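# quick one: sequence and predicted model below, then my questions.
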Amino acid sequence: MSREIDYGNLMHDAMRGLIRNVLLDVAAHGLPGNHHFFITFDTAHPDAELADWLSDRYPGEMTVVMQHWYDNLEVTEEGFSVTLNFGDAPEPLYIPYDAIRTFVDPSVEFGLRFEQQEGEEEDADAPTPALLQEHEDELEVEEETPKDAEIVSLDSFRK
């Protein structure tokens, strides 16, 4: 009986642990310096929790920005919850790590992308992680004074 090392799942677990550790630090100490996060996640993931109007508006995926204002950040082994402000309406979200498709910190040009393997369905097991290397410099965000979360499409940053 032959055995193989499942590098894809091992990488997925490592990257999920990295995101968890970053969020634990932010929960304990706040966002340092210019750090901020673009987090794209699967809104149809069975364990994701978001307001009906958000899942109706973004039935496949949504990108949120943690930057100027966020509240109630709680980090667990499986995911995290946070309250973000959508047009002066605070909304709680729960995002399982398995639902995350991209995690980007443009302040230091760091990003992770979890891609579906070819031939897999949308809700298949763990996606394949990959470091985001292209166009990090295009992910810079203008500093704004409003304390609202933003929903952006990362496609707008691609050439």
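It's in. Numbering: from 1, shown residues only.

# for the rest of this, base every contact and every neighbour count on C-alpha atoms.
Noted.

# got the contact list for stretch 17-35?
Stretch 17-35 is touched from outside by 67, 73-77, 79, 103, 105-108, with contacts defined as Cα atoms under 8 Å, 6 or more residues apart in numbering.

# turn those into JSON lines, including distance to residue 54, neighbour count and secondary structure.
As requested, the contacts of stretch 17-35 are exported to JSON lines (distance: Cα to Cα, whole Å; neighbours: other Cα atoms under 10 Å; DSSP: H, G, I helix; E, B strand; the rest coil):
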{"residue": "67", "distance to residue 54": "19", "neighbour count": "19", "secondary structure": "coil"}
{"residue": "73", "distance to residue 54": "19", "neighbour count": "19", "secondary structure": "strand"}
{"residue": "74", "distance to residue 54": "20", "neighbour count": "16", "secondary structure": "strand"}
{"residue": "75", "distance to residue 54": "22", "neighbour count": "22", "secondary structure": "strand"}
{"residue": "76", "distance to residue 54": "23", "neighbour count": "12", "secondary structure": "coil"}
{"residue": "77", "distance to residue 54": "25", "neighbour count": "10", "secondary structure": "coil"}
{"residue": "79", "distance to residue 54": "19", "neighbour count": "20", "secondary structure": "strand"}
{"residue": "103", "distance to residue 54": "19", "neighbour count": "22", "secondary structure": "strand"}
{"residue": "105", "distance to residue 54": "23", "neighbour count": "20", "secondary structure": "strand"}
{"residue": "106", "distance to residue 54": "24", "neighbour count": "19", "secondary structure": "helix"}
{"residue": "107", "distance to residue 54": "27", "neighbour count": "16", "secondary structure": "helix"}
{"residue": "108", "distance to residue 54": "29", "neighbour count": "13", "secondary structure": "helix"}
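
# ok, second structure coming up, stack it against the first:
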Amino acid sequence: MSDRFHYGQLMHKALQGVMSEVLQSVAENGLPGEHHFFITFDTHHPGVDIAPYLKERYPEEMTIVIQHWFADLTVLQDRFSITLNFADMPEVLVVPFDAIKTFVDPSAEFGLRFDAHENDDDEDEENDVDEAEDAEETDGSGDVVSLDHFRKH
């Protein structure tokens, strides 16, 4: 057992939980009102499964929009899958939550940003504190507010 809490990792996991819960609600009930999502993810992250032509077209990262047409949204503990339409061709995408870089709902002026995340228990204490900067959310004005603003220096 570690002799300290890994607050950054806990925050990262909690914010992924928010995203997972929202996606699960959409899977069960559809998108309410004007809600829609822009999700950017790392296309070469382990566990990402997209069509080869999409991986070739988006070799680093890809942003998907969940709004008007989507099907078969399935949310698991560590990932989600969804069918989206690309040039009138339905494609299944599988995206692990750890591959996601940003999750934005413009209708609610809400967004999360996840930077590179390490799960190494040997990280020094400073890196653990910096993990809190990995996720950001909007303050209702449409501006992204870094959680770093709330850290004690």
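It's in. Since this is a predicted model, take the numbers as computed values, not measurements.

# now distance to residue 9 of structure 1 too, for the contacts of stretch 17-35 of structure 1, in TSV please.
Converted to TSV, those look like this (distance: Cα to Cα, whole Å):
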residue	distance to residue 9 of structure 1
67	30
73	26
74	25
75	21
76	19
77	16
79	17
103	17
105	23
106	26
107	28
108	26
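
# right, and out of those residues, which lies closest to residue 1 of structure 1?
residue 77 (33.0 Å; Cα to Cα).

# hang on, the earlier thing: for the contacts of stretch 17-35 of structure 1, which one is nearest residue 128 of structure 1?
Distances from residue 128 of structure 1 to the contacts of stretch 17-35 of structure 1, taken by Cα to Cα, are shortest for residue 103, at 13.6 Å.

# so who does that closest one touch?
Residues counted as contacts of residue 103 of structure 1 (Cα under 8 Å, 6+ apart) are 19, 37-40, 111-113.

# in structure 2, which of those residues remain in contact?
Conservation of the contacts of residue 103 of structure 1 in structure 2, assessed by both residues aligned by TM-score structural alignment, their matches' Cα atoms under 8 Å: retained contacts are 19, 37-40, 111-113.

# return the subset of these lying in helices.
Counting by DSSP state H, those place residue 19 in helices.

# turn the kept ones among the contacts of residue 103 of structure 1 into a markdown table, including distance to residue 63 of structure 1.
Converted to a markdown table, those look like this (distance: Cα to Cα, whole Å):
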| residue | distance to residue 63 of structure 1 |
| --- | --- |
| 19 | 16 |
| 37 | 10 |
| 38 | 6 |
| 39 | 5 |
| 40 | 4 |
| 111 | 14 |
| 112 | 14 |
| 113 | 13 |
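
# buried ones among the contacts of residue 103 of structure 1?
Listed as buried from the contacts of residue 103 of structure 1 are 19, 37-40, 111-113; burial here means 16 or more other Cα atoms under 10 Å.
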